[in-house]
Each structure stands twice: as structure tokens, then as C-alpha cells.
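Visitor: Structure, please.
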Amino acid sequence: MACHEIAALRLGMMNVLGIKDESVIQHEKNEIGTEALSYPGPIQSLTNANNFEDLIRFFEASLVELEQKISGLTPKDPKSGYYTSLLILTKKVELDLKNSAKAFQTLYLDLEEMHDFVHEIYPS
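Guide: This is a model prediction of the structure:
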């Protein structure tokens, strides 16, 4: 069992943040596995995301696939508890990711407001 969604999100976040740590990249790719990385879909797309919008969109799509996988499990399936925990974790990560994107958007807007304020104090 692997947390493909989390590993793929970490790879996508590395792209967005400009982190180029080959050992971490290889670790996350190993976590996902060659088969899942080569399959076109949300996991593969998430690993290649380069902006917050794509991170959120592809992460949400990966959660839809996770929910579909969970819906096919029976309560007595030994993997059921793991996947339920993974679903809770990924929901929390989804909320944090959206909040982080909003925080960056707020910072972007605040920078313009502060810039205008400086010019009010010191007209050019």
C-alpha cells in the first residue's frame, strides 16, 4: 500500500516551489511506483504540476479516484482501515493546500495595496 496522492502532491509542490532534491524526487517516485507514474491520470498529472491551480485541481481529481477505490472495499477488507485513514489525511491536506493558495493570493493583493499606501505617504 502506498500513499500515491501524498507522494504525487509532494513532487508537484517541489515543482511549484523550485525544490530540486533528487533523493526526495526518487523517494517519492518509488513510493508511487513505475506503473502508477506511467498511467495517464491525476497522479501522473499531479507530479508534473507547476502552479497552485494545477496542484489543487489534480489533487482533487486524485481524491475522486481514491474515494472510488474505497467505495469498492468491503468493511472487512484488511485495507479498509488504511484507506479510510488515508482519505481523512488527504482531506486535511486538500484544505491546507487551498488555504495556502488563498494566503498567497492575499499576499499578492496586499502587496499592491501596500505599494499604493507608500505612494500616498510619499507621492512621486
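
Visitor: use CA for all of it now, contacts and neighbours both
Guide: Will do.

Visitor: what sits against the most centrally placed residue in the chain?
Guide: What sits nearest the mean C-alpha location of the chain, by C-alpha atoms, centre = their mean, is Leu9, with 3.7 Å. Listed by C-alpha atoms under 8 Å, 6 or more residues apart in numbering, the contact partners of Leu9 are 46-47, 55, 59.

Visitor: I have a second one here; can you model it like the first so I can compare?
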Amino acid sequence: MSCYEIEALKLGLMNVLGVEDRHAREHAEKDLEGHLEGPIRGLAEAESLADLERHLDAALVDLEEEVATMDADDPEYDYTRGRLLAVRDAERAVHRLRAQGESIVDGLGDAHDLLHETFPVEE
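Guide: As a prediction, the model looks like this:
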């Protein structure tokens, strides 16, 4: 059993953040062999936070449908529900990361404006 969504998200975050961890990348790619399609492929190949959010949302829809169609007596049911919770938590983490990034950009704009107010440049 593997949590394809989480492994694919890890690869996508590594792309977006420029993380160069060859061991982690190889491990995730091995776990995803034969499963790189649809939102899982989109997550693994994401190049922006917006891409991650879009593909993560699609992966959640697929996972919610999978849980909804499973029989509660299925031995995989609890694990699959656990995957759903983990992916929802990961979605919140990606949203926080994006919000923090936007806050940094806003802060840099404020710092720039303050610098010009403090030290006006005459043209």
C-alpha cells in the first residue's frame, strides 16, 4: 500500500521549491512506478504552487470517490480513509505555504515603499 498522492505531492514540492534530494526523489519515483497518471502525474510534475493546488484538488476528488464506493468491511477501507485525511491535511499545508509566500511578497512591497518614503529619490 502506498499513498500515491503524498509521494507525488512531495515530488511536486521538490520541483517548486528547488529541493535537490536525490535519495528522496528516487524513493518517491519508485513508489509511484505505474501510477503516474491523472492528478498523480500532475502533482509529481507540478512547477508552481498553483499547479500543486489544482492537481491536489483533483486528487482529493478521486480519493473521495474511491472512499465513497468502498465497502466499510473492505480491509483497505480504513487505510484509504486515512489517506484521504492525510491528503486533506497536505492540501491545507500547501494553502498555508502559498499564503505565507504571498505575505512575504506583500512585505517586500511594503519594505520597498517605506524605503522610498524614508529616502526619497528626486528625479
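
Visitor: Mean deviation, the helix or strand hosting the residue nearest to the centre of structure 1 versus structure 2?
Guide: With secondary structure defined by DSSP states H and E, Leu9 of structure 1 is part of helix 4-17. Mean deviation of helix 4-17 of structure 1 relative to structure 2 after superposition (mean C-alpha distance after the TM-score superposition for structure 1): 0.4 Å.

Visitor: chain center to that helix: distance?
Guide: 6 Å (C-alpha atoms, centre = their mean, to the nearest Å).

Visitor: How about residues contacting whichever helix or strand comes after that helix?
Guide: Sequence-wise, the next helix or strand downstream of helix 4-17 of structure 1 (DSSP H and E) is helix 22-32. Outside helix 22-32 of structure 1, the residues that touch it by C-alpha under 8 Å, 6+ apart are 2-4, 7-8, 10-11, 37.

Visitor: Report the buried members of the residues you listed.
Guide: Neighbour counting by 16 or more other C-alpha atoms under 10 Å classes 4, 7-8, 10-11, 37 among these as buried.

Visitor: can you tell me which two in the residues you listed are farthest apart?
Guide: For these, the farthest-apart pair by C-alpha to C-alpha is Arg10 and Leu37; their separation is 13.7 Å.

Visitor: For the longest helix anywhere in structure 2, give me the average deviation versus structure 1.
Guide: When every helix of structure 2 is counted residue by residue (DSSP state H), the longest turns out to be helix 77-118. When structure 1 is superposed, helix 77-118 of structure 2 averages 0.9 Å from its matched positions, counting by mean C-alpha distance after the TM-score superposition for structure 1.

Visitor: Tell me the secondary structure of the counterpart of Asp74 of structure 2 in structure 1, please.
Guide: Matched to structure 1 by TM-score structural alignment, Asp74 of structure 2 sits across from Asp77. Secondary structure, DSSP: H, G, I helix; E, B strand; the rest coil: Asp77 of structure 1 is coil.

Visitor: Starting from Leu108 of structure 2, give me the distance back to Gly12 of structure 2.
Guide: Remark: distance between Gly12 of structure 2 and Leu108 of structure 2 (C-alpha to C-alpha, to the nearest Å) = 26 Å.
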